[in-house]
Structures are given as structure tokens and as C-alpha cells.
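Student: missing the sequence, but the structure's below:
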């Protein structure tokens, strides 16, 4: 057990700090990299034309797609030709300038233990099958470089995850196996070690092992205690793949301002979902949430989550994956700088992917694969 706990983290200042693992990359620079930016649209053009120009250069990295579970229930589909039974297909991804998306491996509630592990593996296999069968429009990606390469080749990069915490079956060995199969994000809810009370000792060890592997922790829908503890334990940025501003709409998955500020200070990313339930019935409502998150947490802490094909209703004018230009046009009408739009759509996700990979490489130099079990740490 000595290799599992604090002796592997000497000198760690967990409450919002970074240990020597990240001294080569200061926190502020990691959260908000200063990169040169050249505007790509004509300010005299109307907003929708400007939106298409900006998105052509800085496409959308969509934080959550429910497509795998939707396709599981279709007897036949062709995403390259176009598929009216779902919200997402290759023509609409291209029309919406979607350069990357996280493909959810979430399962219906009630699946636990071996059933949850098996169903997650089936979902993962399905996504790979779908990508292979639509290789003119889709390409599997595991990191920031592969995501950019896919975009440059005219494909939408597909990242595997988030999966639910139940997919681990309370086993770090299964976490490593899922990572080897391509998993890149895991939601910290729905397990005994990540509950309303926060992370248990085993839950903290899960987060550390995710850091070592390069699996991003998704805290969307998690309790405030879990989010705060994950911010303290994780050396890599956190994602909220489906969270908007609770100050504007009191949905339980939306974040209050104090948590938005903490997430931003830790370099995390709040990906606002395009759902009527969480953000409101119009494109203007979604833009209000994006304004609020940007103001509260900073321009480096806000992203987009289409949440298409997840069984939720969408705001007017944002009914499928082709509609992102309408949202970006609304932001430009409100005076958003192109640089902030570029962070929102593409740059912030790329930064999280890069920082996660950096953290994993550093952690692998000083931390062996964890052999901890839930019985040892929480029993």
C-alpha cells in the first residue's frame, strides 16, 4: 500500500495547487496559453457569414454526443449519406463545422457491476465500428495531435468517452484496460466512491490513476463535494461535459457561480449543453449561459456540448449538429471577439487534451500503476 498514497505525492499542495510535476508549465499559462491570433472574418459581413468563416478556421469540439446509444437501436443507418433518424450525421457535422466530438459511452441507469462493464465494452466496440464504416467523414482520435490531424484531413475526430464510473466495476485494472482500448474521459458519478458525500479514498486513487493514464475526469452532474475534491486531487484539468449556469437556470446539473469560479481557477472547462432543459428554449438563452460562464470563470473555461442524440429537447434553431453557426452568429452579434469564439469552439478543448497528456507523461515517470482496491482503501 505504500506505493499508493501520499508518499507518491510528496510536497503536494492539493487545494488548488500544483506540485513539482507541473513546474515547467505554470498554472496560469496552462489554463490560458498565450497564442497569437489573427481574425479571419470581415467585420463588415453579416454575423452568420462571419460565423461560418470563424468556424472554418476554428471548428467546434463538441463535448458530448449520445449517438452510440441512439445507433444501437437502429436496424440500419448510413451516416455518410445522411440519417434522418438521429441528430448527427456526416453532412450535418460538416455543415456545423464540427471538427471533433466526445462520443458518450454512458448507459441507462440501473446497470452495475459486470453488466455495466460489459455494456460499456459493447458501446466502445460500436463506436469503433461506426468510425471504421464511415471513414470518409470520421476518424478515431486519442489526443490533441490526432484530433488536429483528423480536422486537417477533413474528418471529424471522434474521442471515446465519457463513460460512466460504473464502467470500472470498482477496478483500476479495468480502468487501464478501457484506456488501452481508447477511453479518454470518465464521469465521476454513479459509484460508491463518487457520491453526494464526495470522493472516498478509493475515488481519489481513481482520479490519480486517471491522471497517470491520461483519462480526463468529467464532473458534470457530480456533487459539489466531489467536484471540489476532484479539483484538489487532480493534476490535470477537469471537464464538465454537460453543465450550464445555475444562476440563470436552476437545473441540478448546472453549476453555481462559486463552483464555476473554482473550476476556472483550476484550469477546468465547463461545456454548456445545447438543451432546452438546462439552458432554455432559444439560441439567445444558450448565449446568455455562455456569456455568464465566460464572465464568471474566464474565456479559457467555456466550451460547447451539443448533447445531440441524448434524448433531450434542443433550443429553437439548434435542433441538430448543423446548427452551430447560428449560435456563433449570436455571440458575434453580442460583441464576442473572434479570439474568444476560437477558444470556445476549439482552443479550450485542445488545451485540456494537451495538458492531460503532459500530466500523464510526467506522472508515469514517478508513479507505478496503482494496485489499490476499494476493499483496501474504503473497507
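Tutor: Right, received. Where do you want to start? This structure is a prediction, so every number in the text was calculated from the model and none was measured.
Student: CA only for contacts and neighbour counts going forward, please
Tutor: Noted.
Student: now the farthest one out in this structure, which residue is it?
Tutor: Going by C-alpha atoms, centre = their mean, the residue of the chain most distant from its centre is residue 44, 34.1 Å out.
Student: give me the element it is part of.
Tutor: For residue 44, there is no enclosing helix or strand under DSSP states H and E.
Student: and the comparison structure, right after this:
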């Protein structure tokens, strides 16, 4: 990442949304003068109105496949995420995961991913007043300015590539924005193979983000070392607080900080605990170890997971922000958590891709040539 620091001003703009009223103007937040839950919740709504949530993971595409009919614009009770609830929760951008059932591989994995990409585009086209497809930082911000939720396709499972860099490029051309590096021979418990490193370099060239949630520690460490763009962990909390295998130990959080990556804490009872306070504990811990520029949020709604009390659907983010305000989080740190850090990662990945495309032709390497 050193080359990015030299070539790109990566300072975070706390308010990237234009000249909106500042609820803190002239009166910095002081918990001693906000003495009720209602006051904190109102303040949370005001903060999120300026700094909306860029949510790192939604299982909506797979959930919608099971429904014979749905309308996300009017409200859809069969899922946890719809346009009215995203507006109530101040969601400005959302990664729509392209889920692969366990054991699905080869052509079936490629086909299931293509079907979900097609579904994502169909759903966005059917809800033009609430949703807008986006794949780079500019369209994400434009969608927010126009009052719509930016939809970023991904992460997809690594099995979706079928061990082919040509398929990776095709998926990117169809809108894929992130790929999870786990569950394949070239990104396994043993770490990244030579072909895995070539996949990561091609992802950098295209601007596809590397998601390391669920990856082995060896894969995570090698990916942080090889990647020229920031990596992210789309669904990882603090293992020091809860020993879930997808949660990160402190030494990996520190490595993520050094790589300017992003740990997106999931709002699931299994990974973070049964209450809003438990989620806030994880956010406190990740912020302390990895730094305020390396922590984000991942609702993980519609992915089959149970959620903490008061965080049951996409409308509930103000309850979490109210708890953070109670703990003394500043507006600047909340702005990074909800919006700024994701925008920074998208900007740096986009810059890396443009630079790499000037220096590097599309890779034609085959897995047999490198790992055979």
C-alpha cells in the first residue's frame, strides 16, 4: 500500500454528501446533557442523515430467489431489507452478496453466481425510485445524492470463478465488486497458492475487492502482503470478545490496520452477541486495535442469521449509533464507521485499478501453469 500513500491523498472526507445542516454545529456532543434514550435516538437519526450507512453484506439476492413475488419499494415483510426500512435506517449503500451454498462448485457455482447477478440487475431496474446499481465511488455518492440506495454486487464466492481469470473478468464486466477468498484450492487453509496470488493481482487490476472473512489466517496474511488495494473482511468481529472462526484475533486486526484494510462488524448474535451493547463492544475493540479508519458495519440481513435485540432489520441502525453516542463516539468517528471508510476503500481500489491497467495487460495464466 506504500505506493498509494505516495500517489493518492487518502485523507477521509468526513462529510462527502454536500452542504447539509450539521446537527453538531456550535454544540459538540456532550453525554451529560443528553439524558434520555429518546434524545440519543433523535441525535443518531440526525448524524445518520448526514453520514448514512454503507452496509457491507446483505443476503437479499439469495433470499429473493425463494419468493414468487415481491415489492421492495412498498415494503416486503418476507425479508429483512426493503426500501422503506433502508430509508428509516439511513442506509446509503449496500453490498448484495452472491451466495453459494456449501459444496457448490464448478459450472454449477458459476451458473448460480450469474443467475444472482442477473437477479440483482432485474431487482434494481424494477425499483428505480429506491435503488441504483453502482460499481465505483462516483456512482455510489451520486445514488446517495439522488435519494437512492447504491447497490454493489458482491461479495461472490471464489468458486464462482471456476479457476478461470477470464470468468473473473466476465463477472467484473457484469458488475461484480467483491470476491471472498476462501473455499477453493488456491485460497485454502494452506494460504494463497501462486495462482491465488495471480487471481488477487488481477482483482487489483480490475478493481474487485478482496473479502477475507472466513479465509484462513495464512490466506489473510498473504493477501494483505500481496494486494495493492485495501482488503476487507465483510463479516468479521473481534475474536477477543467472541471466539467465532470468522472473527479476527488482535494480531490480524493489527495487520489489517497496517494494510489500511477494513473490518466490517456483522450485526449477528452468533458473531457479536445478543444485544446492541455487545455489538458496540466489538466496534469499540476493533476501533481500538485496528483504528477508526479500519472499522465498518455489516448488517448481514437476509443471510439466515439471528440478530441482536433492537437490530432485527435494516431500519435499526439508529439504535446502534445511539449506543455509540452514549459511549462518547465523536461524529467524525461515526462518519468514518458508517460511510467514510467504505468510500475510502472504494476510492483506493479504483485508483489502484486505473494505475494497474496502465502497467499490466489482462492475465492469461492458468491454474495448471502455476499450481500444477
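Tutor: Received it, and whenever you're ready, just let me know what you need. What you see is a predicted model, and the numbers here were worked out from it, not measured in a lab.
Student: TM-score for this pair?
Tutor: After superposition, the two chains reach a TM-score (TM-score structural alignment, normalised by the length of the second structure) of 0.94; 357 aligned residues with a C-alpha RMSD of 1.3 Å.
Student: can you tell me how far the residue farthest from the centre of the first structure is from residue 56 of the first structure?
Tutor: Distance, residue 44 of the first structure to residue 56 of the first structure, using C-alpha to C-alpha, to the nearest Å: 18 Å.
Student: so what corresponds to residue 179 of the first structure in the second structure?
Tutor: By TM-score structural alignment, residue 179 of the first structure lines up with residue 172 in the second structure.
Student: from what I see, that match and residue 209 are in contact.
Tutor: No - Residue 172 of the second structure lies out of contact with residue 209 (C-alpha atoms under 8 Å); the separation is 10.6 Å.
Student: between those two, which has more neighbouring residues?
Tutor: Each of residue 172 of the second structure and residue 209 has its neighbours counted (other C-alpha atoms under 10 Å); residue 209 has more, 25 against 18.
Student: what's the closest non-adjacent residue to that one?
Tutor: residue 178 (4.4 Å; C-alpha to C-alpha, 6 or more residues apart in numbering).
Student: so residue 115 of the second structure is in which element?
Tutor: For residue 115 of the second structure, the element it lies in under DSSP H and E is helix 106-126.
Student: mean deviation, the helix or strand following that helix versus the first structure?
Tutor: For helix 106-126 of the second structure, the succeeding helix or strand toward the C-terminus, using DSSP H and E, is strand 131-133. Superposing on the first structure and averaging over aligned pairs (mean C-alpha distance after the TM-score superposition for the first structure), strand 131-133 of the second structure comes out at 0.5 Å.
Student: give me the stretch of the first structure that strand 131-133 of the second structure matches.
Tutor: Using TM-score structural alignment, strand 131-133 of the second structure corresponds to residues 138-140 of the first structure.
Student: hmm, who's touching that stretch?
Tutor: Contact with stretch 138-140 of the first structure is made by 90, 128, 131, 132, 150, 155, 156, 157, 158, 159, as judged by C-alpha atoms under 8 Å, 6 or more residues apart in numbering.
Student: how many residues are close by the equivalent of residue 169 of the first structure over in the second structure?
Tutor: Mapped onto the second structure by TM-score structural alignment, residue 169 of the first structure lines up with residue 162. When neighbours are counted by other C-alpha under 10 Å, residue 162 of the second structure registers 17.
Student: contact partners for residue 162 of the second structure?
Tutor: Contacts of residue 162 of the second structure (C-alpha under 8 Å, 6+ apart): 105, 106, 107, 109, 110.
Student: possible to save these as a markdown table with neighbour count and distance to residue 289 of the second structure?
Tutor: Converted to a markdown table, the contacts of residue 162 of the second structure look like this (neighbours: other C-alpha atoms under 10 Å; distance: C-alpha to C-alpha, whole Å):
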| residue | neighbour count | distance to residue 289 of the second structure |
| --- | --- | --- |
| 105 | 20 | 36 |
| 106 | 13 | 39 |
| 107 | 13 | 41 |
| 109 | 23 | 36 |
| 110 | 21 | 37 |
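Student: Throw those into a markdown table and include distance to residue 257 of the second structure, thanks.
Tutor: As requested, the contacts of residue 162 of the second structure are arranged in a markdown table below (distance: C-alpha to C-alpha, whole Å):
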| residue | distance to residue 257 of the second structure |
| --- | --- |
| 105 | 33 |
| 106 | 35 |
| 107 | 37 |
| 109 | 33 |
| 110 | 33 |
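Student: which of these still touch in the first structure?
Tutor: Shared with the first structure under both residues aligned by TM-score structural alignment, their matches' C-alpha atoms under 8 Å, the contacts from these are 105, 106, 107, 109, 110.
Student: the second one -> the first structure?
Tutor: What that stands for is residue 106 of the second structure. Counting by TM-score structural alignment, residue 106 of the second structure corresponds to residue 113 in the first structure.
Student: hang on, that match packs against residue 164?
Tutor: No - with contact defined as C-alpha under 8 Å, residue 113 of the first structure does not reach residue 164; the gap is 11.7 Å.
Student: hang on, the earlier thing: check the offset of the helix holding residue 115 of the second structure from the chain's centre.
Tutor: Chain-centre distance of helix 106-126 of the second structure: 19 Å, with C-alpha atoms, centre = their mean, to the nearest Å.
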